[in-house]
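# sequence and predicted model, in that order:
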Amino acid sequence: MEKSQEISENGAAGQQLKKVLKPVHLWAIAVGLVISGEYFGWNLGWGAAGTIGFLIATLLVTVMYVTFIFSYTELTTSIPHAGGAFAYAYRAMGPFAGLIAGYATLIDFLFATPAIAFSLGAYLHFLHPQIGVLPSALFFNVVFIILNISGVKESANFSVFITILAVFELLVYIGIIGPSFKIDNFTANPMPFGWSGVFAGLPFAVWFYLAIEGVAMVAEEVKDPKKNIPRGYISALITLVLLALSVMILTGGITDWRKLTSIDYPLPEAIGIVLGKASGLTKVFASIGLFGLIASFHGTILASSRQVFAMARAGYLPKGLSTVNKKFKTPHWAILAGGVISFIALFTGTTGQIIILSVLGAVVMYVMAMISLFVLRKKEPLMQRPFPAIFYPVFPAVALVIAVVCMVAIVYYNFTISLIFFAGLILAAAIFVMLGKHKVKITNDALLDETAGGISELI
């Protein structure tokens, strides 16, 4: 007889999250999650595509994110669950779809964290060459694990503070290098690899915006999520598009852009070119630049821990990872588990490799999310949709097509890393079947109750 089991939230007093987040927190979390993409990583795309080639890739990816976010918000507000795409795919297509989406989301956020940690270490090394990159990266991991365990409201308030500083610094950066922009520099050798370079540059263009979807991971902790989540997403998206295009275009016009294609600290280097590396302002800017990286680093730890928490609560990961700390009301074991993964990645990979792995997880998740949206429209036409996808079905279809193009391009140009990603998925699926999790039915959960504002209302 087929095994049947219910995973219920009722009575799970140790699995309750506080609802404390407001729109300003969501803006800060969304921008904070992403803003490190403006500080490093994207410049690797110049090495793959050239300036104009990468600009084309960035514009394509920007269209994907605009259409994706205005579609994804339908899912986030209809099913405000910490599992994000995992919850949506499970509800739309069942356990295996939930597994694929959940695995992809875990890879997305868990590996974004060490990539940012590498850049933090590189920034400190730029300022103080005697400080090693790896020790700094490990240090930041420990500090922000402790901060995230201390409480979501406290960490969210920190996100607001640090994100405002990061945005301000990028505006200062734009103001400093803007007068030195020369179109001849930006258009010199603009597409050295032709159109193939545009596709090779796609993962680094995704890095500009990767993780904005992480707001979904804190949906259960939002006051009035059906109204406040769209406000947070839309304001964050506008902020990020303007910053990404400004930083990328202006930086490419101040010097020979090839000097900036392989370093983890392109903005301090660019400031050094404009003002002189001996200038005190260059050192000050690099010091302040840590704020943007810290904002994203903090945010990805927050988002990845909620994904681990949600999948563990649903039985897809060890149940102990869903335990919520009695004092701080945060999923401390989930946060620590993410820290372990980050430590392993720091010792075994490079910044570029980790970015590509994280981006591949992201685009697979985007594909699963958009498919889930289409399925739920047909499967549950009467489901409450406080913020329906704009221009449905065009927007979600555009997002889906571009995400598939990005996924195929990443696999084609980064086959070994992609092989690792899909081998991990196959292994996870095998364990999933061996443990009989594909026969477990998740009921009485925010996955299946669109009227629930969050888990705290179910308990």
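The structure has been received and is ready for your questions. Residues are numbered from 1 along each chain as shown.

# contacts, neighbours, all on C-alpha from now
Will do.

# which secondary structure elements does the helix or strand hosting residue 110 sit against?
For residue 110, the host element (DSSP states H and E) is helix 95-127. Packing contacts for helix 95-127, counted by 3 or more CA pairs under 8 Å, 6 or more residues apart in numbering; DSSP states H and E, involve helix 85-93, helix 133-149, helix 280-313, helix 332-348, helix 351-379, helix 415-434.

# go again with 10 Å.
When contacts are defined as 3 or more CA pairs under 10 Å, 6 or more residues apart in numbering; DSSP states H and E, helix 95-127 sits against helix 23-34, helix 85-93, helix 133-149, helix 266-275, helix 280-313, helix 332-348, helix 351-379, helix 415-434.

# mind listing what's buried in the fourth one?
Okay, so that is helix 266-275. 266, 267, 268, 269, 270, 271, 272, 274 (16 or more other CA atoms under 10 Å).

# then this one, side by side with the first:
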Amino acid sequence: MSSSLKSSLNGWHLWGLAVGLVISGEYFGWSYGWAAAGTLGFLVTSALIALMYTTFIFSFTELTTAIPHAGGPFAYARRAFGEKAAFVAGFATLIEFVFAPPAIAMAIGAYLNVQFPGVDPKTMAIGAYFIFIGLNILGVRIAANFELFVTVVAIIELLVFMGVVSPGFSMSNFVAHGWAGENEFTMGALTGIVAAIPFAIWFFLAIEGVAMAAEEALEPKRTIPKAYIAGILTLVTLALGVMIFAGGAGDWRVLSNINDPLPQAMKMIVGEHSGWLHMLVWIGLFGLVASFHGIILGYSRQIFALARAGYMPKYFGETNERFKTPHRALIVGGIVGIAAILSDDLIQIGGMTLTANLITMAVFGAIVLYIVSMLSLFSLRKKEPNLERPFTAVAYPVFPIIALVLAVLSLVTMIYFNFTLALLFLALMAIAYAYFHFTQQQRDTAVDQRHVSM
């Protein structure tokens, strides 16, 4: 067995990964934000979160290119602050990337159920894990080529969706009951705007996963900045377009608590027997598959990097001799995801669906890693002023400060509105910390191929 990864990804692969990791967020998940804030309230939330992600990416890219490591935020925090901060960043990232795929898998099952009503969505969701874990094991370049293809098709389909519903678009539909179910702005609307933060984050969640492919990138110091910048601009445009066109197709309230808002929005315009609708269901699966497949790649690299550095059992820090992929890390992450899917009928938290709870848990992990990453950026600027930085943060320190402040505000409000899930997140981190605390010797003897500690 080996503990190194193979470099084979070009700029197009990385852009496809940046967009593909996230693009399922344009297909589902975000509409739960309408239930909390209404269309207009959620538009405000989405604009704030788009600002957070844009400033974050224009800052985070400095870290990614200066320290190209499969651990991503874990590696930056370890270099900036040491092992404990690395633990927080690494396991927060792991929670994000392990909890997001089962939510997407459930949406894949829901989309297939639209086409085949007799199909069990859970069975299809579990089957998706088997298929795409297998594809990821076969090799990163094969996986990345597939990711690029399905991402391009998914983008085209979102543009087709906007085009097909545009003749029936009505701004009066979009603004009706637009403030948390009301027609005017009230304190309840403000509460809804804040409560909807996790679902606006879902529009962009996991774009930072490109950092975990840094060791497998060709010329990462040149290709990663281009991929990140082009990726975030692509995603912001698509997110706003999809949300506005879907909201103007009819009564948006019937779309606010389901896993397939786009087919249902299109059905309002073209009817349930239209060929356009069936095309959207089939091709729309490409968007879900792109994110599902890409995030599987991301969680496997995070598990691999943590294990290679001694933060998890060494068993998961090895790659397949033939394909040079972290097969054990791929499989263990899949086991956790399938267990989450099977728990749907057993666990109900806060009156939300399994999908909404999984999204919220993933967002907790993401926000924590964003905060730690921005703090790492400031620390490394001070501690290592001579570190080679092929890409420097845009508008430093303004952009990193904006990203950090919005991330902290998001975390505080998420804890307030999702206290039970916040406790669950904290419990998972505490269990992981117990393992971390008692395995110091494992880290002391670990072989990290790209050592980034102090």
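Happy to help now that I have it. All values reported here derive from a predicted model rather than from experimental measurement.

# do you know how far the nearest residue to residue 33 of the first structure once chain neighbours are set aside is from residue 112 of the first structure?
Using CA to CA, 6 or more residues apart in numbering and skipping residues adjacent in sequence, the residue nearest residue 33 of the first structure is residue 296, 4.1 Å away. Using CA to CA, to the nearest Å, one gets 9 Å for the distance from residue 296 of the first structure to residue 112 of the first structure.

# same question for residue 253 of the first structure.
Using CA to CA, residue 253 of the first structure is found at 28 Å from residue 112 of the first structure.

# compare those two (neighbour count), which wins?
Legend: neighbour count by other CA atoms under 10 Å for residue 253 of the first structure and residue 112, higher for residue 112 (31 against 21).

# list the contacts for the more buried one?
33-34, 106, 207, 210-211, 296-297, 300-301, 304, 342, 351, 354-359, 361-362 (CA atoms under 10 Å, 6 or more residues apart in numbering).

# try residue 54 of the second structure
Neighbours of residue 54 of the second structure in contact, by CA under 10 Å, 6+ apart: 48, 60, 204, 228, 229, 232, 233, 236, 399, 402, 403.

# what's the match for the third one in the first structure?
Which is residue 204 of the second structure. Following TM-score structural alignment, the counterpart assigned to residue 204 of the second structure within the first structure is residue 209.

# same deal with the first one?
Residue correspondence to the first structure (TM-score structural alignment): residue 48 of the second structure is matched to residue 60.

# for that match, grab the count of nearby residues.
The number of residues near residue 60 of the first structure, taken as other CA under 10 Å, comes to 17.

# for it, which non-adjacent residue is spatially closest?
residue 402 (7.7 Å).

# can you report how many residues lie near the one you found?
Neighbour count of residue 402 of the first structure, defined by other CA under 10 Å: 21.

# which residue packs closest to the equivalent of residue 299 of the first structure over in the second structure, ignoring adjacent ones?
Matched across to the second structure, residue 299 of the first structure falls on residue 294, judged by TM-score structural alignment. Spatial nearest neighbour of residue 294 of the second structure, excluding adjacent residues (CA to CA, 6+ apart): residue 21 at 4.9 Å.

# spit out the contact partners of whichever residue in the first structure pairs up with residue 94 of the second structure.
Matched to the first structure by TM-score structural alignment, residue 94 of the second structure sits across from residue 106. Residues in contact with residue 106 of the first structure, defined by CA under 10 Å, 6+ apart, are 86, 100, 112, 303-308, 311, 338, 358, 361-362, 365.

# for residue 142 of the first structure, state which of those is nearest.
When the contacts of residue 106 of the first structure are compared for distance to residue 142 of the first structure, the smallest value, 11.1 Å, is given by residue 338; criterion: CA to CA.
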